[in-house]
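Novice: I would like the atomic coordinates for the input below:
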Amino acid sequence: MKISFLILNAYGMGGTIRATFDLAGAMSERHDVEIISVFQHADRPFLPLAPRVRLRSLVDLREGAKVRWPFARKAARLSAQESTLIHPEERAYASFNAWSDTVLVRELRRLRSDVLITTRAGLNLMAARFAHKRVVTIAQEHLHFEAHQPGIFEEIRTWYPKLDAVVTLTEADEHDYRNMLDGAPTRVFTIGNGLPGGPRPRSRQENRIVLAAGRLVPVKGYDRLLKAFVRVAEERPDWKLRIYGEGRVGEKLVRLSVKLRLHNNVTFMGSTGDIQGELAKASIHAVSSRFEGFGMTIIEAFASGVPVISFDCPRGPREIITSGVNGLLVPADDVDALAEGLIRMIDDEEGRRRMAESALLAARNYDISMIAERWEKSFAELGR
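Specialist: Below you'll find the model as predicted:
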């Protein structure tokens, strides 16, 4: 079976890229698998990719990149025009233009894979509109249902019934998509993200480090984590917070850290290609998101024996974390509760170690081989 994944930009870092690479790698053991990146801004991917998985891009954004003749003039002209096929409320709308519209439509119309898996609303809608009818089209939703804007919902109601299936990361999202698509032939499945096999470094629960990881964007709520950590720094000054990732509010967060006088307790670590190794150096993983589609770093932390404290935000954390067993859930948006939870985990070393053992057990449920089998089962059901 030939399987194609369509992703916005495979050359950056982020949970969707990591999850796609891991799933593609697992599937490549039994299938012909490729990843199609709409955009390419670097010579090679930031994250590791299995050698059996082919990677190609549609729009090369690297300096000096040239569009092959005879499309150069057309590309230059259309690149200066706004996209008319991607909805303006798509979160990555600014990345698209009329040239990427043209290239995407051409690619989708000529693609003859057995299965096409698209990975965000804008690409899901494009596949519904333009993919060849013989291709099984599956939209994978990495954002939670309520994260979409009204205009995107209207597009989803119009075009998702043309898809063969929608795969959500949580059961709550599956319920909402089933209701929205009631009466449509589109199937809806819940399949979470998975963890690649192999040995991983494990936390010894000895380092006085709290780790947070993800894009430095408003939805991740690092402003709230910094405010919560003020109390931690005051009461447990020997504990440190390390924040991994890059993003558009990075400088703003650094300024907030200085304003809160956290310069001795908080370090912005930048990007890392070895999040498992960095997690193993920590004793607690903190998730301060305003909402999560799934929470990839939660299961990565579990796999390294690191319990997780998280806001009980919509929607992923509550389906992964069993509060008091492998981590803590605190009321959404309650910064004081987050601070209190951190201090409780810091002070209860014995309890934290029990949580770490439970986290390791929970991580087994997300082994990538099991996740790949669930995808293959969905392929078989769609092929009937």
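Novice: C-alpha only now, for contacts and for neighbours.
Specialist: OK.
Novice: Show me where the stretch 201-350 of the chain has its strands.
Specialist: Per DSSP state E, counting those that start in this stretch, the stretch 201-350 of the chain carries strands over the ranges 209-213, 240-244, 266-270, 284-287, 308-311, 327-330.
Novice: And this one, please, so the two structures can be compared:
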Amino acid sequence: MKLLYITNGINGAGGLERVLSIKASYLVEHYSYDVTILCLNNNDKDPFYSFSDRIKMLSITVGGNPIKYIKQYKNGIERIVRELNPDVISVCDDGLKGFFIPKIIGKNIPVIYERHVSKEIEMNESFSSLKKKLVQTKWKVMEQLASSFSKFVVLTKGNTLEWQSLTNMLVIANPLSFYPEKSSTLQNKKVIAVGKQGFQKGYDRLLAAWQIVNRSHPDWRLEIYGTIAPEYKLEELSKSLRISDSVCFYPPEKDIQSKYLEGSIYVMSSRFEGFGMVLIEAMACGVPCVSFDCNYGPADIIQNEVDGYVVANGNIDSFALRINDLIANKDQRIKMGQKARLNVQRFSPEIIVKQWDMLFKQLVK
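Specialist: Take a look at the predicted model:
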């Protein structure tokens, strides 16, 4: 099976890049797929995550004004598809341009779209009415174009609510990045969060909750790993909340597994998500999670009050209360961590990538 992935790049530290490295490598190593990943502007160089050596990496150059960019994008994809003649194409591009690929390719090759984010990533509550209207119009265009894919794959049942008119939709969750032999001892006085700084991740909400936690448990620390964006002024916020002595911000960590294993609680304060890879990674390390019930992912992953807590989105007091509960009750923390490690096995690559293999084979019959 010759499979072509089309994406913007694989050198970032995001969830899309992480998932692609796992799926593509597994298909090559365990199913003997012939996999090529096509990126833009040499963003296949120096990938943050590890990819199988058997995967071919290609790049096309795009740039200039919008007309020139679109022409180069179209011509580049047409050329690569002609040269490779893949059996299936899978598009991993959350921007608008990716939705046009079936029209570029034609109808001879099955084309799948993998949606890795919520539509809400396009929207911000601070936008003007006009800008919100433009975003909503873009959503309608995306939904119309989405119907031209052979399959439109989303990550959770919740995600299907954003694409209700589609009849070509399929739910396939993200696979686990790792499943270590040992679990966290849950003894270290550390709470962990992972993800790039920005509006989506809601670290302003996390710091507000941590201020409450810190009053009761000043000996515990909050460690946040992810691309640092000074414009969000999170360090200044932690100082103004008088919690800077117990909060540390770190850049992306390649060996993030070791950080989960050092933590005792994982927290996700996102305003919205496409899935929440960080949740299943933490759970694989036996770490119980506390997450806002954002759209979409946490409610599909965490079994509330069994292997973690899902809190009403934006309820800072409840978020802090659940963190305090896990800090104060070591036995409950350990019990939930054990359940989390057991329950998350349903996201193993053996289970998830098998679903992709079945889909690809179904489309080329």
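Novice: before we move on, the earlier item: as TSV, the strands of the stretch 201-350 of structure 1 with distance to Leu47 of structure 1 and mean neighbour count would be great.
Specialist: Below are the strands of the stretch 201-350 of structure 1 laid out as TSV (distance: least, C-alpha to C-alpha, whole Å; neighbours: other C-alpha atoms under 10 Å):
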stretch	distance to Leu47 of structure 1	mean neighbour count
strand 209-213	15	24
strand 240-244	14	22
strand 266-270	14	17
strand 284-287	21	27
strand 308-311	23	27
strand 327-330	27	24
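Novice: want to throw the ones you listed into a markdown table with distance to Ile35 of structure 1?
Specialist: Converted to a markdown table, the strands of the stretch 201-350 of structure 1 look like this (distance: least, C-alpha to C-alpha, whole Å):
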| stretch | distance to Ile35 of structure 1 |
| --- | --- |
| strand 209-213 | 25 |
| strand 240-244 | 26 |
| strand 266-270 | 26 |
| strand 284-287 | 29 |
| strand 308-311 | 31 |
| strand 327-330 | 34 |
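Novice: since we're on the aligned residue in structure 1 for Arg333 of structure 2, how many residues are nearby?
Specialist: Under the alignment defined by TM-score structural alignment, Arg333 of structure 2 is paired with Arg352 of structure 1. By other C-alpha atoms under 10 Å, 25 other residues sit near Arg352 of structure 1.
Novice: residue contacts, Arg352 of structure 1?
Specialist: Pro307, Met345, Ile346 (C-alpha atoms under 8 Å, 6 or more residues apart in numbering).
Novice: Most neighbours among these, please name it.
Specialist: Pro307 (33 neighbours).
Novice: wait, isn't that one in contact with Asn326?
Specialist: Yes: taking C-alpha atoms under 8 Å as the definition, Pro307 of structure 1 is a contact partner of Asn326 at 5.5 Å.
Novice: Overlap in contacts, these two.
Specialist: With contacts defined as C-alpha under 8 Å, 6+ apart, the residues adjacent to both Pro307 of structure 1 and Asn326 are Met355, Ala356, Ala359.
Novice: Check which residues of the host helix or strand of Tyr26 of structure 2 are buried.
Specialist: Applying DSSP states H and E as the criterion places Tyr26 of structure 2 in helix 15-31. Using 16 or more other C-alpha atoms under 10 Å as the test for burial, helix 15-31 of structure 2 gives 15-28.
Novice: ranges for the helices of structure 1?
Specialist: 15-27, 72-79, 98-110, 121-130, 150-159, 171-180, 222-235, 250-259, 275-279, 296-303, 316-320, 335-347, 349-363, 368-382 (DSSP state H).
Novice: What's Lys240 of structure 1 aligned with over in structure 2?
Specialist: Using TM-score structural alignment, the partner of Lys240 of structure 1 in structure 2 is Arg221.
Novice: hmm, back to that, out of the helices of structure 1, which is the most enclosed?
Specialist: With neighbours defined as mean count of other C-alpha atoms under 10 Å, the helices of structure 1 peak in mean count at helix 296-303, which reaches a mean of 26.
Novice: helices and strands around that helix, which ones?
Specialist: When contacts are defined as 3 or more C-alpha pairs under 8 Å, 6 or more residues apart in numbering; DSSP states H and E, helix 296-303 of structure 1 packs onto helix 15-27, helix 275-279, strand 284-287, strand 308-311, helix 316-320, helix 349-363.
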